[in-house]
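Trainee: Sequence below, structure please.
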Amino acid sequence: MEILHHVASLYHSITHLRHSFLDAHDDTMAASNAFHLATETADFLRANLPEQLARPRVAIVCGSGLGGLAKTVNAEREEFEYKDVPNFPVSTVAGHAGKLIFSTIGQKNVPVLLLVGRAHFYEGYSMDMVTFATRVCKVLGVETMLVTNAAGGLNPDYAVGDIVCLNDHLNIPGFAGFHSLRGPNIEEFGVRFQPLSDAYDLSLRMLVHKTWKELKAQSPNERRLHEGVYAFLCGPTYETRAEGKMLRQFGADVVGMSTVPEIVTARHCGMRVLALSLVTNNVVVEPTIRGDHPDLQGLSPAEVDAYLKRGMANHEEVLETGKQAALDVESLVLAVVSQL
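Mentor: As a prediction, the model looks like this:
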């Protein structure tokens, strides 16, 4: 029996080492192929685009419920479904159309690329695939990435429908190793150790505030523009009460399931970054009521259920809020990009 125990122990050790080697080998292969695959995709797109649209300077990522940003582009445009683009991940989430739009914006005809929908880590994609579109943008010559998202509001001063210009983030999955730059560094894109204290371009944020004031002067409304910190979680579940409270105590103003991997990768590629969050729900941070609380006595099962669901987020609410605020977000993006 003792001999069998040693044999089993040795087998498990060898198996563990083999899997570790294969995982490391897969990471190396993925990293070494990333630049080649992004270049292959960029070459395909250029070959199917007119010259005037083949060199976008600005990429705009349209988050949940914000696909209407596609309406801000000029008449001349070329569209590609994600499923028809080599190597491209396909978005499976409602509110993400899954298409690339090459066009121009504004009277200056700023060449742009719109990514209407994105791939998320929670969909089962690797971080390499979540950030693949960002690297394709770099190869295409994009200089500035404007990333939008729908987010839950943690800051009690934020109202549903407010816009938040991001100035920092908390990469919670990154703390556990789910980082978009994990693996061998891809020298064609950037340095091994990427600083991120300057991740959110200050001059672009200044432009956003200036532009917002001008738009409000032209068309007064109650929607507010803030600056704040975005906490990235993997999803697909929304936050528990305890998680929301913890994130707020950590300094987060909004929370969501995207954006940060793209921003980290964009900065690694040397692109300027601007990010806008639309607050689509208020995250519940109050502790849940105890089961023996006097207020619950005598309530029907339906009343008890309604008590617990107060303020609970759902994806339909996210999309509906996006529709309601879309025009203001579209106007802001159009005015900002027109000046780049």
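Trainee: contacts, neighbours, all on C-alpha from now
Mentor: Will do.
Trainee: Please enumerate the helices of the stretch 101-250 of the chain.
Mentor: 127-130, 132-140, 172-175, 202-218, 241-249 (DSSP state H, counting those that start in this stretch).
Trainee: Tell me the helices and strands packed up against the first one.
Mentor: This points to helix 127-130. Counting contacts by 3 or more C-alpha pairs under 8 Å, 6 or more residues apart in numbering; DSSP states H and E, helix 127-130 packs against helix 260-268.
Trainee: where does the helix it packs on sit relative to the chain's centre, distance-wise?
Mentor: Here the centre of helix 260-268 is set off from its chain's centre by 10 Å, with C-alpha atoms, centre = their mean, to the nearest Å.
Trainee: now the angle from the helix or strand that that helix is followed by to helix 260-268?
Mentor: Using DSSP states H and E, the helix or strand that follows helix 260-268 towards the C-terminus is strand 272-282. Interaxial angle, strand 272-282 versus helix 260-268 (axes from the mean of the first three to the mean of the last three C-alpha atoms, to 10 degrees): 170 degrees.
Trainee: which secondary structure elements does strand 272-282 contact?
Mentor: Checking 3+ C-alpha pairs under 8 Å, 6+ apart, strand 272-282 ends up next to strand 144-153, strand 163-171, helix 202-218, helix 260-268, helix 315-337.
Trainee: angle of it against strand 163-171?
Mentor: 100 degrees.
Trainee: Quick one: residues in contact with strand 272-282.
Mentor: With C-alpha atoms under 8 Å, 6 or more residues apart in numbering as the test, strand 272-282 has contacts from 143-154, 158-166, 199-201, 204-205, 254, 263, 266-267, 311, 313, 317-319, 321-322, 325.
Trainee: Arg192 touches Arg182, doesn't it?
Mentor: No. Between Arg192 and Arg182 there is no contact under C-alpha atoms under 8 Å: 9.8 Å.
Trainee: didn't Pro111 look like it was pressed against Pro50?
Mentor: No. The criterion here is C-alpha under 8 Å, and Pro111 misses it with Pro50 at 12.0 Å.
Trainee: Looking at those two now, which is surrounded by more residues?
Mentor: Neighbours were tallied for Pro111 and for Pro50 using other C-alpha atoms under 10 Å; the higher tally belongs to Pro111 (23 against 13).
Trainee: Now do the contacts for the more buried one.
Mentor: Gln52, Leu53, Arg55, Pro56, Arg57, Val58, Phe102, Ser103, Thr104, Ile105 are the contacts of Pro111 under C-alpha under 8 Å, 6+ apart.
Trainee: Repeat the analysis, applying 7 Å as the threshold.
Mentor: Residues in contact with Pro111, defined by C-alpha atoms under 7 Å, 6 or more residues apart in numbering, are Leu53, Arg55, Pro56, Arg57, Val58, Ser103, Thr104, Ile105.
Trainee: and for comparison, fold this next one:
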Amino acid sequence: MEGSYEAAAEAANWLRGRLGGVTPRVGLICGSGLGGLVAALEGAQSAPYGDVPHFKPASVPGHAGRVVWGLLGGIPVIVLQGRSHLYEGHGPAQVALPVRALALLGVHTLVLTNAAGSLRRPLRPGQLLLLRDHIDLPGMAGNGVLVGPNDDRFGPRFPVMAAAYDPALRRAALALAPPALRPRPGVYAGVSGPAYETPAECRLLRRLGADAVGMSTVGEATAARHLGLRVLGLSLITNMAAGGGASDDEEEEEEAERAGPEVATPSEHAAVLEAAEGAAVLIRDLLVALAPLLANRDSPTKGAGP
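Mentor: Prediction:
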């Protein structure tokens, strides 16, 4: 039943019964410390995850565990304050279930936010990474959200992930983001956690082409694309991952490896939450500016760009 069409439909129908006939076309999932994004909603109403059929209560600090709905810049939206993670013991299907429920509710565009650690020296805390691609380490290891029998009511057996994150929405976000966020496009590496990455793991991810690393998002993005949703991914850089200040120069990297692991300050979750909460108001302003484009399913999604 977990993650099944029937479970997602039951959750969607429960939500539909509380939305007063309004169908939100835009969904937002808030990452660690970013639940304050709901402050931009007008006429907001909410329900705890425990009340929604098949949703799991949040167990991670910085995740309120509520569904919130209201108007964002005059556009009906539905927001998930917190998410399910693999490291909490949830299966991949449970990670996908809220995304599937939102799609069955009528959402066609999904904004995924997260707090992430930088793998590159120029990418600093407080900066916003607009996702142009991802590396799904759990999925590549067999813990993907689509593993198992395929339900064609959700999508095809082999969904194409070549443009997982909508190029037009990313370009718009780059143009509209407050300068203080220093926005740039990049690649997000998703890992299962909950242990923070070792310096050697960070060097590996950097060499694979990742700019930032975190413990969420990739499964939700995969489920969304399986459903045919447009996806915008926003990673707020809250800390430098272990070894994240290392050089991109190959010779310097090799010298660092010979010298042994860097001594790094532990990336405590409390510090991550503090950094995320401090930048939430800027991301909130960006989402208000983006709201009309997010709501317009027919806005252009093709073309080259960052």
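Trainee: aligned partner of Val336 of the first structure in the second structure?
Mentor: Aligned by TM-score structural alignment, Val336 of the first structure pairs with Leu290 of the second structure.
Trainee: what's the answer for Val85 of the first structure, then?
Mentor: Aligned counterpart of Val85 of the first structure in the second structure: Val52 (TM-score structural alignment).
Trainee: Report the central residue of the first structure.
Mentor: Closest to where the C-alpha atoms of the first structure average out (C-alpha atoms, centre = their mean) is Thr259, at 2.1 Å.
Trainee: Give the aligned equivalent of it in the second structure.
Mentor: So Thr259 of the first structure corresponds to Thr217, using TM-score structural alignment.
Trainee: With Ser32 of the second structure as the reference, measure out to that match.
Mentor: Remark: distance between Thr217 of the second structure and Ser32 of the second structure (C-alpha to C-alpha, to the nearest Å) = 11 Å.
Trainee: what's the counterpart of Gly65 of the second structure in the first structure?
Mentor: Counting by TM-score structural alignment, the partner of Gly65 of the second structure is Gly98.
Trainee: residues contacting the residue mapped onto Leu86 of the second structure from the first structure?
Mentor: Leu86 of the second structure maps onto Phe121 of the first structure when the alignment is built from TM-score structural alignment. The contact partners of Phe121 of the first structure, taken as C-alpha under 7 Å, 6+ apart, are Met127, Val130, Cys234.
Trainee: so the match of Gly65 of the second structure sits right up against Phe80, yeah?
Mentor: No. If you go by C-alpha atoms under 7 Å, Gly98 of the first structure and Phe80 don't touch, sitting 8.8 Å apart.
Trainee: out of those two, which sits in the busier spot?
Mentor: Gly98 (22 against 15).
Trainee: Chain neighbours aside, what residue packs nearest to that one?
Mentor: Nearest residue to Gly98 of the first structure in three dimensions, chain neighbours excluded: Gly117, at 5.0 Å (C-alpha to C-alpha, 6 or more residues apart in numbering).
Trainee: can I assume the one you found is in contact with Cys62?
Mentor: Yes. Using C-alpha under 7 Å, Gly117 of the first structure is in contact with Cys62, at 5.7 Å.
Trainee: I'd like to know how far the nearest residue to the match of Thr259 of the first structure once chain neighbours are set aside sits from Pro199 of the second structure.
Mentor: Nearest residue to Thr217 of the second structure in three dimensions, chain neighbours excluded: Leu112, at 6.6 Å (C-alpha to C-alpha, 6+ apart). Look at Leu112 of the second structure and Pro199 of the second structure: by C-alpha to C-alpha, they are 27 Å apart.
Trainee: aligned partner of Ala279 of the second structure in the first structure?
Mentor: Under TM-score structural alignment, Ala279 of the second structure pairs with Ala325 in the first structure.
Trainee: With Arg25 of the second structure instead?
Mentor: So, by TM-score structural alignment, Arg25 of the second structure is matched to Arg57.
Trainee: How about the contacts made by that match?
Mentor: Pro111, Val112, Gly141, Val142, Glu143, Thr144.
Trainee: Quick check: the aligned residue for the fourth one in the second structure?
Mentor: Under the alignment defined by TM-score structural alignment, Val142 of the first structure corresponds to Val107 in the second structure.
Trainee: separation between its match and Pro24 of the second structure?
Mentor: 6 Å.
Trainee: got it, and Val263 of the second structure?
Mentor: 47 Å.
Trainee: which one of these two has more residues nearby?
Mentor: Shown here are Val263 of the second structure and Pro24; by other C-alpha under 10 Å, Pro24 has more neighbours (24 against 9).
Trainee: you'd agree the more buried one is up against Gly74?
Mentor: No. Pro24 of the second structure is not in contact with Gly74 according to C-alpha under 7 Å; the separation is 11.3 Å.
Trainee: So what touches stretch 321-328 of the first structure?
Mentor: So stretch 321-328 of the first structure is contacted by Gly65, Leu66, Gly68, Gly161, Thr280 (C-alpha under 7 Å, 6+ apart).
Trainee: Which position in the second structure pairs with the second one?
Mentor: What that stands for is Leu66 of the first structure. Per TM-score structural alignment, Leu66 of the first structure is aligned with Leu34.
Trainee: Next, the contact list for that match, please.
Mentor: Ala276, Glu277, Ala280.
Trainee: Can you tell me how far Ser13 of the first structure is from Glu2 of the first structure?
Mentor: For Ser13 of the first structure, the distance to Glu2 of the first structure equals 17 Å [C-alpha to C-alpha].
Trainee: Quickly find the element holding Gln45 of the second structure.
Mentor: Going by DSSP H and E, Gln45 of the second structure is in strand 42-48.
Trainee: If you count contacts, what does that strand end up packed against?
Mentor: strand 66-72 (3 or more C-alpha pairs under 7 Å, 6 or more residues apart in numbering; DSSP states H and E).
Trainee: And stretch 32-49 of the first structure, what's buried?
Mentor: Within stretch 32-49 of the first structure, the residues scored as buried using 16 or more other C-alpha atoms under 10 Å are Ser32, Ala34, Phe35, Leu37, Ala38, Thr39, Thr41, Ala42, Asp43, Leu45.
Trainee: again with stretch 41-56 of the second structure
Mentor: Buried residues in stretch 41-56 of the second structure (16+ other C-alpha under 10 Å): Leu41, Ala44, Pro48, Tyr49, Val52, Pro53, His54, Phe55, Lys56.
Trainee: what does stretch 157-164 of the second structure give?
Mentor: Ala164.
Trainee: what does stretch 182-194 of the second structure give?
Mentor: Those would be Pro183, Arg184, Pro185, Gly186, Val187, Tyr188, Ala189, Gly190, Val191, Ser192, for stretch 182-194 of the second structure by 16+ other C-alpha under 10 Å.
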